[in-house]
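Asks: My questions concern the predicted model and sequence given below.
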Amino acid sequence: MAEALLPHVESSLVHVGEFPGGVGAPEPTFLPEDESHGQIRERVADLVMRACVKDYEKAVAADDVFLYQTGMAAITRLQEAIGALRKDGPTVVFGAVFHSTYHLFEEGEGGIRHYGKADESDVDDFEKYLEEGGACAYVFTEFPSNPILADKYGFFLVVDDTVASFANIDLLAVADVLVTSLTKSFSGYADVMAGSLVLNPNKGGYPALKEAVSSRFRNEFFAADASHLLSNHADYLSRCAIHNRNAAALAAYFHSAAEDPASPISRVWYPPYSPGSGNLQAFLRKPTEDFAAPGYGCLLSVELGTVAQAAAFYDALNFFQGPHLGAHLTICMPYNFMVYGKDSPEVHAAYGLKPQQIRISVGLEDQEVLLQRCAEAVRKMADTA
């Protein structure tokens, strides 16, 4: 957007005054939409209803999809909308979530109540909290926890499905709202940002949520970004199939290495090797001709015995480095160490986010090349750590 505006600065930039504290400032005009916005909404709605695990009474329509300039923008606007409906109680978070999401809730008016392990004992503790009259604005998780509680106590269940993505999982049976960073696998090429909310018309809270979100919605997603995102998305399903295969192959390699007592590899965090992986099976979409093998997405974490070993492995790993996921190139990062290393690391390590983990987001490279690079990094680590 800045690039598009720059040529017009000299000819059309007008000083409209100064407004300390925003008092008296003119109302913002926001951004116009074009046909790309509508096509993306239709595409998201189609993907959500594709190869579902069950038949639903109502289909998600294009006007149930709301587009934003980033995934975090989508979460922020949803937080504002739900806050208008439910003014009391914290946001309850199950499991590990994106650090910016965590801080958004932490800084919110109701604060955060976090169940990091997201196991049965955490669910029991949460139910006890509710039974004793504890308030809850809504539950946010990056995978559904216990939808029965949501029905019983009447809170909204919001699920971030970014990692597994629309191609692989169907969450309409449990989620009131799906939050997705379209920046990731949906785009696939790491050169445009966007986010979406999908409201589930099969849930009792849908009318109130639809009104709260739609009445506040103003387009902030620039048309040229929407057009570019739509172009990137053309090969989405074929890319997701490669992501699934590559990640599964690397996970199998690291799991095999971890079974050797002499190996510095402790474990790999990726289904079916992670605790609770069995819960994912019920939400995998049905195989189709154009997507024969729904899987678990592009992201895995490799856990080493020590931080020193993790550092040596990371230094030897011949992948691009950074925090992104879902791109066409494989990217790695000591995510937990960098994000939580100075922010109560022991708290996050207690539910699995240990500093000696290296996060890998697989790309579209040849599977054998990726396996060879990982094996080479393990060998080099053994020589230096």
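Replies: Yep, that arrived.

Asks: alpha carbons only for contacts and neighbour counts from here, please
Replies: OK.

Asks: Verify the contact between A247 and G297 for me.
Replies: Yes: using CA atoms under 8 Å, A247 is in contact with G297, at 7.1 Å.

Asks: next up, a second structure to put side by side with the first:
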Amino acid sequence: MRQNSLSYKYGVTVSVTFWLHPGSIILRAAIDIDGLEIILEKEKADHPDKSSALALFTEFPSNPLLRCADLPRLRALADKYDFLIVVDETIGNLVNVEVLPYADVVVSSLSKVFSGDSNVMGGSLILNPKGRHYSELKTYFAANYEDSYYCEDATYMERNSRDFSRRIRVIDANTQAVCAFLHSQPSVKTVYYPKYTTPEHYARCKRPGGGFGGLFSVTFHDPRVSEAFFNALPCHKGPSLGTNFTLACPYTILGHYAELDWAAEYGVEKGLVRVSVGMEDQKVLLDGFERALKVAVDSIKD
């Protein structure tokens, strides 16, 4: 049984659960993957009779900074120290990335872009049949899984997913165009997008012909521009992602309002705007983002 957990973050969302600890320990973003290996080695030395770690959980890429873990290296650590790797590929999605070779378990929110229509909820879990612990995991799920998915939800999910691949191609192209525009603007501080953020890690799992997904975040040199830009965006506003229509939110304000300083320690700025790009006409999308940015920049000149 797991007792406590140790969370490890180096700019991506990574959590490692250990057998024995007096509490939860968070390593700050400045610590890289070498720091994780040092901790694993120390745990092994302190408890040589058992595997120190139980499982490592990570997103690919992460939300909201769109950074990717070095999955091959984490896989090597998992094999050496005998722990599971669980990867959430919701944001990258299976059309764009293939993470199963590095994971024991791959999970995804089917409520997001797999459905796209925002009218049904669901999730998936895939076991890697080549994983060291596959037999044990398969036996556990066979004994404990209960199929309680409502039949009409299953019907809607199947219907919505029929054009999943086609929708992804449109969304990928739209997102890349919007990010290219924002990336070139002097008022923009950073565009967080897998093409620009830890691209070498993303490339290792990117499928041939795959894109970079439909989610990005953006920050600005002047926080006033951030607020004005979000307010001027001609799209729906809300905290979800993966919708067929473009959806934006002031992510940090919504998710970490009571802990803004803590979020900033991990690089998640107060003024960060997260955008989930949809399937609108690309020219219409670009015109909308250009107008919103112009309104925002002009607003601080008054």
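Replies: Noted; the coordinates are in hand. All figures in this text were calculated on a predicted structure; none of them were measured in a lab.

Asks: ok so, going back, A247 and G297 of the first structure: who's more crowded?
Replies: G297 (30 against 25; other CA atoms under 10 Å).

Asks: Can you verify my assumption that the more buried one contacts R239?
Replies: No: contact criterion CA under 8 Å: G297 of the first structure and R239 do not qualify, at 10.3 Å.

Asks: what about the most centrally placed residue in the first structure, which helix or strand?
Replies: Centroid-nearest residue in the first structure: T162, 3.3 Å away (criterion: CA atoms, centre = their mean). Using DSSP states H and E, no element contains T162 of the first structure; it sits outside every helix and strand.

Asks: With A308 of the first structure instead?
Replies: helix 307-316.

Asks: Next, the mean deviation of that helix compared to the second structure.
Replies: Aligned to the second structure and superposed, helix 307-316 of the first structure gives a mean residue distance of 1.4 Å (mean CA distance after the TM-score superposition for the first structure).

Asks: can you give me the offset of that helix from its chain's centre?
Replies: Its chain's average C-alpha position is 26 Å from that of helix 307-316 of the first structure, according to CA atoms, centre = their mean, to the nearest Å.

Asks: Same check on stretch 226-234 of the second structure?
Replies: On CA atoms, centre = their mean, the centre of stretch 226-234 of the second structure falls 23 Å from that of its chain.

Asks: Find the nearest non-adjacent residue to the corresponding residue of the first structure for G131 of the second structure, please.
Replies: Superposed on the first structure with TM-score structural alignment, G131 of the second structure falls opposite K203. In space, and not counting its chain neighbours, K203 of the first structure is closest to D176: 6.0 Å by CA to CA, 6 or more residues apart in numbering.

Asks: Identify the residue of the second structure aligned to that neighbour.
Replies: Under the alignment (TM-score structural alignment), D176 of the first structure maps onto D104.

Asks: Buried residues in stretch 168-185 of the second structure, which are they?
Replies: 168-179, 182-183 (16 or more other CA atoms under 10 Å).

Asks: would you list these in JSON lines and tack on secondary structure and distance to Y156 of the second structure?
Replies: JSON lines is the format used below for those (DSSP: H, G, I helix; E, B strand; the rest coil; distance: CA to CA, whole Å):
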{"residue": "I168", "secondary structure": "helix", "distance to Y156 of the second structure": "18"}
{"residue": "R169", "secondary structure": "helix", "distance to Y156 of the second structure": "21"}
{"residue": "V170", "secondary structure": "helix", "distance to Y156 of the second structure": "21"}
{"residue": "I171", "secondary structure": "helix", "distance to Y156 of the second structure": "21"}
{"residue": "D172", "secondary structure": "helix", "distance to Y156 of the second structure": "24"}
{"residue": "A173", "secondary structure": "helix", "distance to Y156 of the second structure": "26"}
{"residue": "N174", "secondary structure": "helix", "distance to Y156 of the second structure": "26"}
{"residue": "T175", "secondary structure": "helix", "distance to Y156 of the second structure": "26"}
{"residue": "Q176", "secondary structure": "helix", "distance to Y156 of the second structure": "29"}
{"residue": "A177", "secondary structure": "helix", "distance to Y156 of the second structure": "31"}
{"residue": "V178", "secondary structure": "helix", "distance to Y156 of the second structure": "30"}
{"residue": "C179", "secondary structure": "helix", "distance to Y156 of the second structure": "32"}
{"residue": "L182", "secondary structure": "helix", "distance to Y156 of the second structure": "36"}
{"residue": "H183", "secondary structure": "helix", "distance to Y156 of the second structure": "37"}
